[in-house]
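[1] got a predicted structure here, sequence first:
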Amino acid sequence: MLKHLSRLRLFALLGGLLLATACTAGAGADPAAPYTEGSEYVTLPGPAQRYSPEGKVEVVEVFSYGCIHCAHFAPTAEKLRAALPKGVVFKLVPAPFSAEWLPFARAYYAAKKLGVVDRTHLELFKEKFEQNYPLNTLDDLADFYARQGVNRAEFMRIATSDEVTAQMKSDLALIQKWGVTGTPTIVVDGKYRSGEVHTFDQLSAMTQWLVKRELAGK
């Protein structure tokens, strides 16, 4: 069961960057639906709180490179991304849920800015959890990206920039509004959050079901 994946404490960091709990996910049911509201997924209260103003239906995975469950889900998430219908976008949002996870969030934002996420995302998980590289600090991560052909100094400059700190704060505030308390968690169109699923395949299938529901509504 993908319920209690990991728990970390809420505390403040970086002079006001609030950090919340993490690595869990997870009430009304339609008997005709294949998934149960309040169990496998949750409808978020209030108006939709989307990650971006693109106008497309969006699928957001809240994740961390420090989360082994995210590493296990990553290949399935890539297949999910490829299977999403036209007019749907897939986005990654890193969760800075602890001091240990901050470097991973900074690394993701820097990699995104440098345009290398697509070719480094799975490889980072692989090196950390399969090959057991010491990828824990920002320096460790800078070495990883340098091995991938990224300019190390430029990576460090972006990862430690005020711009990245501001993005981290903004994204964390939205993650908290979504009620995300663990990773990996999927949020569809700022309206639905994954809950207590039993397998990663179920999480992927439910996401596609919610996406189709959103597309039909539009």
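    Perfect, I can see it now. Numbers count the residues shown, from 1 in each chain.
[2] every contact and neighbour count from this point should use C-alpha atoms.
    Will do.
[3] list the contacts for the most centrally placed residue in the chain?
    Nearest residue to the geometric centre of the chain (Cα atoms, centre = their mean): Val62, 1.9 Å. Val62 makes contacts with Leu92, Val93, Pro94, Ala95, Ile175, Thr183, Pro184, Thr185, Ile186, Val187, as judged by Cα atoms under 8 Å, 6 or more residues apart in numbering.
[4] now tell me what touches the longest helix belonging to the chain from outside.
    Using DSSP state H, we find that the single longest helix of the chain is helix 200-217. Residues from elsewhere that reach helix 200-217, judged by Cα under 8 Å, 6+ apart: 35, 57, 59, 73, 76-77, 80, 84, 88, 186, 188-189, 192, 194, 197.
[5] now the strands for the chain?
    11-13, 17-19, 41-43, 57-63, 88-94, 185-188, 192-194 (DSSP state E).
[6] got the ones you listed as CSV, with distance to Lys218 columns?
    Shown next, in CSV, are those (distance: least, Cα to Cα, whole Å):
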stretch, distance to Lys218
strand 11-13, 39
strand 17-19, 35
strand 41-43, 17
strand 57-63, 9
strand 88-94, 12
strand 185-188, 14
strand 192-194, 15
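[7] next up, a structure to set beside the first:
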Amino acid sequence: MKRFLATTALLMLPIAATADGMDEDRIKELVLEAIRENPGIVFEAAQLFEQQQQALQAQAAAQVLDTEKATLENDPNAPVLGNPDGDVTVVEFFDYNCPYCRRVKPEMEALLAADPNVRVVYREWPILGDGSVFAARAALASRNQGKYEEFHWAMMQLKERAEEASILRTAEDIGLDVAQLRRDMNGPEIEEHIQTSMRLAQSLGFSGTPSFVIGDSLAPGLIQADQMIELVDQARAAE
């Protein structure tokens, strides 16, 4: 408890000293004196500051979830896999060139096999270069031919980087009309989906792919099927 109080005092000292009208040199002397007497509090102060920042980020994310839940879970311009009438929604932000997103593929398939009452909303979030943008546009455009799900899984098992040539070859392999696909890639709904993904990801504090929203929980990074199932169960119990 004493060390916690000392750490808190170190963080609050400059603020209190400034309020008392103390000059900058004296504030520095007091801080250095506190550190000399308790050298371990520097590390503890950094930890406490990080915890405070994480708490503030969690609070901000909760507010975003509250205001953006309808867009996250029911955006008519976002692809839905799994059970469209499922009682729990898993939202995944992903990039076709993200190796961790590709590693999530079997985990997501395992979740859908284990729980037929889950719906998955995909947010195309192309942040890894021009190839990623082309892939996202192609995937979203494939909806017009009723082949998003097939194209999505095929892209997720590419053994090479997603670039124009490999993307169009994959489209041909699953029977897409490539000429139509190219035309549809420029539709305004494509740009709208990508921009909405960018806005939502930034608001939620996501810094990379994959990132998940499951109920009221944020799960950035690669997660296993059992972790997904646990979060789905928590979301279902909270309803």
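    Perfect, I can see it now. Values in this document were obtained by computation on a predicted structure and should not be read as measured data.
[8] so what corresponds to the residue nearest to the centre of the first structure in the second structure?
    Aligning on TM-score structural alignment places Val62 of the first structure opposite Phe93 in the second structure.
[9] next one: Val188 of the first structure
    Under TM-score structural alignment, Val188 of the first structure pairs with Ile214 in the second structure.
[10] circling back to that earlier point, for the longest helix of the first structure, what is the distance to the chain centroid?
    17 Å (Cα atoms, centre = their mean, to the nearest Å).
[11] now that helix: buried residues?
    By 16 or more other Cα atoms under 10 Å, the buried positions in helix 200-217 of the first structure come out as Phe200, Leu203, Ser204, Met206, Thr207, Gln208, Leu210, Val211, Lys212, Glu214.
[12] excluding its backbone neighbours, what's nearest Phe155 of the first structure?
    Ala110 (6.0 Å; Cα to Cα, 6 or more residues apart in numbering).
[13] surely that neighbour and Glu163 touch.
    No - applying Cα atoms under 8 Å, one finds Ala110 of the first structure not in contact with Glu163, separated by 10.1 Å.
[14] which ones are touching the match of Val188 of the first structure?
    Val88, Thr89, Val90, Val91, Leu231, Val232, Ala235.
[15] cool, now which of these survive the switch to the first structure?
    Contacts conserved in the first structure for these, counting by both residues aligned by TM-score structural alignment, their matches' Cα atoms under 8 Å: Val88, Thr89, Val90, Val91, Leu231, Val232.
[16] separation between the alignment partner in the second structure of Pro75 of the first structure and Leu218 of the second structure?
    Per TM-score structural alignment, the equivalent position to Pro75 of the first structure in the second structure is Pro106. Applying Cα to Cα, to the nearest Å, the value for Pro106 of the second structure to Leu218 of the second structure is 20 Å.
[17] neighbour count: the two, which is higher?
    Leu218 (19 against 15; other Cα atoms under 10 Å).
[18] number of nearby residues for Leu174 of the first structure?
    Leu174 of the first structure has 15 nearby residues by other Cα under 10 Å.
[19] okay if I get the kept ones among the contacts of Ile214 of the second structure as a markdown table plus distance to Val178 of the second structure?
    Listed next are those as a markdown table, based on distance: Cα to Cα, whole Å:
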| residue | distance to Val178 of the second structure |
| --- | --- |
| Val88 | 35 |
| Thr89 | 32 |
| Val90 | 30 |
| Val91 | 28 |
| Leu231 | 39 |
| Val232 | 37 |
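[20] so which bits of stretch 13-20 of the second structure are buried?
    For stretch 13-20 of the second structure, by 16+ other Cα under 10 Å, it's Leu13, Pro14.
[21] so where is it in the first structure?
    Going by TM-score structural alignment, stretch 13-20 of the second structure sits over no part of the first structure.
[22] before we move on, what about stretch 168-186 of the second structure?
    Going by TM-score structural alignment: stretch 168-186 of the second structure matches residues 142-160.
[23] so what touches the matching stretch?
    Arg106, Ala107, Tyr109, Ala110, Ala111, Lys113, Leu114, Thr120, Leu124, Leu135, Leu138, Val164.
[24] end to end, how far does it reach?
    Stretch 142-160 of the first structure end-to-end distance (Cα to Cα) = 11 Å.
[25] rewinding a little: what's around the nearest residue to the match of Val62 of the first structure once chain neighbours are set aside, how many residues?
    Among residues not flanking Phe93 of the second structure along the chain, Arg123 sits closest, at 4.7 Å (Cα to Cα, 6+ apart). Arg123 of the second structure is flanked by 28 other residues according to other Cα under 10 Å.
[26] need the counterpart of Arg123 of the second structure in the first structure.
    Match for Arg123 of the second structure (TM-score structural alignment): Val93.
[27] just Leu231 of the second structure next, same as before
    By TM-score structural alignment, Leu231 of the second structure lines up with Leu210.
[28] Lys147 of the second structure now?
    Per TM-score structural alignment, Lys147 of the second structure is aligned with Val116.
[29] go on, Ala138 of the second structure?
    So Ala138 of the second structure corresponds to Ala107, using TM-score structural alignment.
[30] Gly187 of the second structure: neighbour count?
    So Gly187 of the second structure, with other Cα under 10 Å, has 13 neighbours.
[31] distance check, it against Ala219 of the second structure.
    Distance from Gly187 of the second structure to Ala219 of the second structure, by Cα to Cα: 31 Å.
[32] and Val42 of the second structure, by the same measure?
    30 Å.
[33] ditto for Phe94 of the second structure
    13 Å.
[34] do Asp130 of the second structure as well
    26 Å.
[35] more neighbours: which of the two?
    Taking other Cα under 10 Å, Asp130 of the second structure and Ala219 do not tie; Ala219 has more neighbours (17 against 13).
[36] give the contact list for the residue nearest to the more buried one when sequence neighbours are not counted.
    Excluding its sequence neighbours, the residue lying closest to Ala219 of the second structure (Cα to Cα, 6+ apart) is Phe212, at 4.9 Å. Residues near Phe212 of the second structure by Cα under 8 Å, 6+ apart: Val90, Val91, Glu92, Phe93, Leu218, Ala219, Pro220, Gly221.
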